[in-house]
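> any chance you can model this:
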Amino acid sequence: MTDALAMIRLENVTKKFGDLTAVDDISLDIPEGEFFVVLGPNAAGKTTTIKMMAGLLRPTAGEVFLGGINIRENPVAAKKLLSFVPDFPFLYEKLTPLEFFDFVGDLFEMPRTDARAEAAKLVDYLNLGDYRHSLIEYLSHGTRQRVAIAAALLHHPKVFVIDEPMVGLDPKHARLVKDILKKKSGEGMTVFLSSHQLNLAEELADRVGIIHKGKLIACAHPQELQNAGGSSSALEEVFLKLTEEEGEG
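Now for the predicted structure:
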């Protein structure tokens, strides 16, 4: 894989908190348009890795590149390519969704007419029409999650990073979110999704990474991982086997 194709590149990334090594020498290239799902047990290092990719934490060692741009050396240029939706996103509660979309569009220097036209499409697609003039503080967690995802898609990011995207979503809206992320990936947006839900990896991923105890212990197409575990192995069985073996070592 060439540098030009790596929209996300981690080079020997390590993060320590005192004596604790949360992320241990991870290297990974993710090309344009790939839908990458990272799995791992609790405290495996997934969220710490994501925060370094988003520029919220600085690696103890190693480098992170987005679209070939070193996020440490040129954070503003790198972050212009990025959208990040954490598991519990922060939203300005005294704004309505439409006011929040205006704010996000301004942050990314979008012409107001373009931002509002794109917001209207996302509001319609994610069934936010009934809530567009309501204060965010009165919205349910699932509705807030959809507002956060719509805002993150507003500026057509090249890299979309999302942590536990289905938290609080009912089956109907979970389906909408999965469909729009897969569609955007097919159009060239690189998606990095972290989840505990193995079915998301089986359904959506072009490749799956498994992180355990801060290390990237597997990285392959879901079917390749299943084949490695035996012809009848489900991804769940492979995941449990790999993380148990790694824990015993």
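
> please count neighbours and contacts with C-alpha atoms only from this point.
Noted.

> what secondary structure does Ile162 sit in?
strand (DSSP: H, G, I helix; E, B strand; the rest coil).

> ok, it - contacts?
Neighbour list for Ile162: 84-87, 191-194 [criterion: Cα atoms under 8 Å, 6 or more residues apart in numbering].

> among these, which one has the most neighbours?
In terms of neighbours by other Cα atoms under 10 Å, the contacts of Ile162 top out with Val191 at 29 neighbours.

> following up with a second sequence; could you model it the same way so I can compare the two?
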Amino acid sequence: MADISKSANPDALRLRALKKSFGGSSGKVAVDGLDLTIRPGEFYALLGANGAGKTTTLRMVAGLLQPDEGEISICGIDARKNPIAAKALTAWLPDEPLLYDKLAPLEYLEFVAGLWGLDCAAGAARAEELLHRLGLWEQRNQRCEGFSRGMRQKVALAGALIHGPRLLMLDEPLTGLDAGAARLVKNMLAEQTRQGVAVVLTTHILEVAEKLADRIGIIAHGRLIAEGSLRQLCAMSAGAANLEDVFLDLTARGEAA
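Modelled structure (predicted):
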């Protein structure tokens, strides 16, 4: 993947007044006028309680849900007006990755590479590189149907990275991974940010956000209630010694509001 200059590019992701409700005018408001900006090469953790609007937000950015209102810009492209161009720069890894179980990892990655328009040689080379990096090369010809959740998660991550996205969004990507696999994935994500890729991650493992994120956003009732570095967030919450204290304090305030 070519290096992406942080200064020469527009924001990797820019959301303005984003809204989404389910169930009509009297239904649940999932995302409520959300504003969010993420820069190229930034590792951003989006935190919130269950039902806060995190996954709905990422699904809208990925083009899987249509917003009711608002703007979505991906690397300067209006994703609502030009969704195909925006999707070409984006990768989305849900918390329950779907694979073609009858395919082996190498077959799956070469198939996904073809969907993105990579030629056969480039797709095969990229697939081999990712499988080696994720410790799956020995299983490259085994069908995915027999894989553990952790192995499926790694295959899905390889599929997300195959086309060299500039915005990578992951919903609970470390679920089901053992300690060694989790470290491998975290190292790979950190490498992506060094190459200028913006990484947006949701997680309930607050230690991951605490250690990896450049900035952390906390969302409640579909609204961003706090944002900043770990140090900045701790300053917002008197007496907070770690991200867990900050998260519990600020989300409690958000619920009360």
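
> one step back: between the contacts of Ile162 of structure 1, which is closest to Ser140 of structure 1?
Asp87 (14.5 Å; Cα to Cα).

> hang on, the closest one packs against Glu164?
Yes - in this structure, Asp87 of structure 1 is within contact of Glu164 by Cα atoms under 8 Å, at 5.2 Å.

> strands along structure 1, start to end?
6-17, 20-31, 35-39, 61-66, 69-70, 82-85, 159-163, 190-194, 207-212, 215-220 (DSSP state E).

> can you tell me which residues contact Met7 of structure 1?
Counting by Cα under 8 Å, 6+ apart, Met7 of structure 1 touches 29-32, 65-68, 158-159, 190.

> map it onto structure 2.
Superposed on structure 2 with TM-score structural alignment, Met7 of structure 1 falls opposite Ala12.

> what sits closest to that match if chain neighbours are left out?
Using Cα to Cα, 6 or more residues apart in numbering and skipping residues adjacent in sequence, the residue nearest Ala12 of structure 2 is Cys75, 4.4 Å away.

> run a quick neighbour tally on that neighbour.
Cys75 of structure 2, neighbours per other Cα under 10 Å, totals 22.

> what residues in structure 2 pair up with the top helix by length along structure 1?
Determined from DSSP state H, the single longest helix within structure 1 is helix 171-186. Alignment of helix 171-186 of structure 1 against structure 2: residues 179-194, by TM-score structural alignment.

> mind reading off the mean deviation between that stretch and structure 1?
Compared with structure 1 after the fit, stretch 179-194 of structure 2 shows a mean deviation of 0.5 Å (mean Cα distance after the TM-score superposition for structure 1).

> one step back: now do the longest helix of structure 1: distance to the chain's middle.
Mean-position distance between helix 171-186 of structure 1 and its chain equals 13 Å (Cα atoms, centre = their mean, to the nearest Å).

> what angle do strand 159-163 and it make with each other?
150 degrees (axes from the mean of the first three to the mean of the last three Cα atoms, to 10 degrees).

> may I see the buried residues of helix 171-186 of structure 1?
173-174, 176-177, 181-182, 184-185 (16 or more other Cα atoms under 10 Å).

> of those residues, closest to Ser233 of structure 1?
For those, the nearest to Ser233 of structure 1 is Lys182 (25.2 Å; Cα to Cα).

> can you give me the distance of that closest one to Phe36 of structure 1?
11 Å (Cα to Cα, to the nearest Å).

> then Phe90 of structure 1?
Between Phe90 of structure 1 and Phe36 of structure 1 the computed distance is 24 Å (Cα to Cα).

> same check on Ser231 of structure 1?
23 Å.

> and the two? which has more neighbours close in?
Counting neighbours by other Cα under 10 Å for Ser231 of structure 1 and for Phe36 shows that Phe36 has the greater number, 25 against 10.
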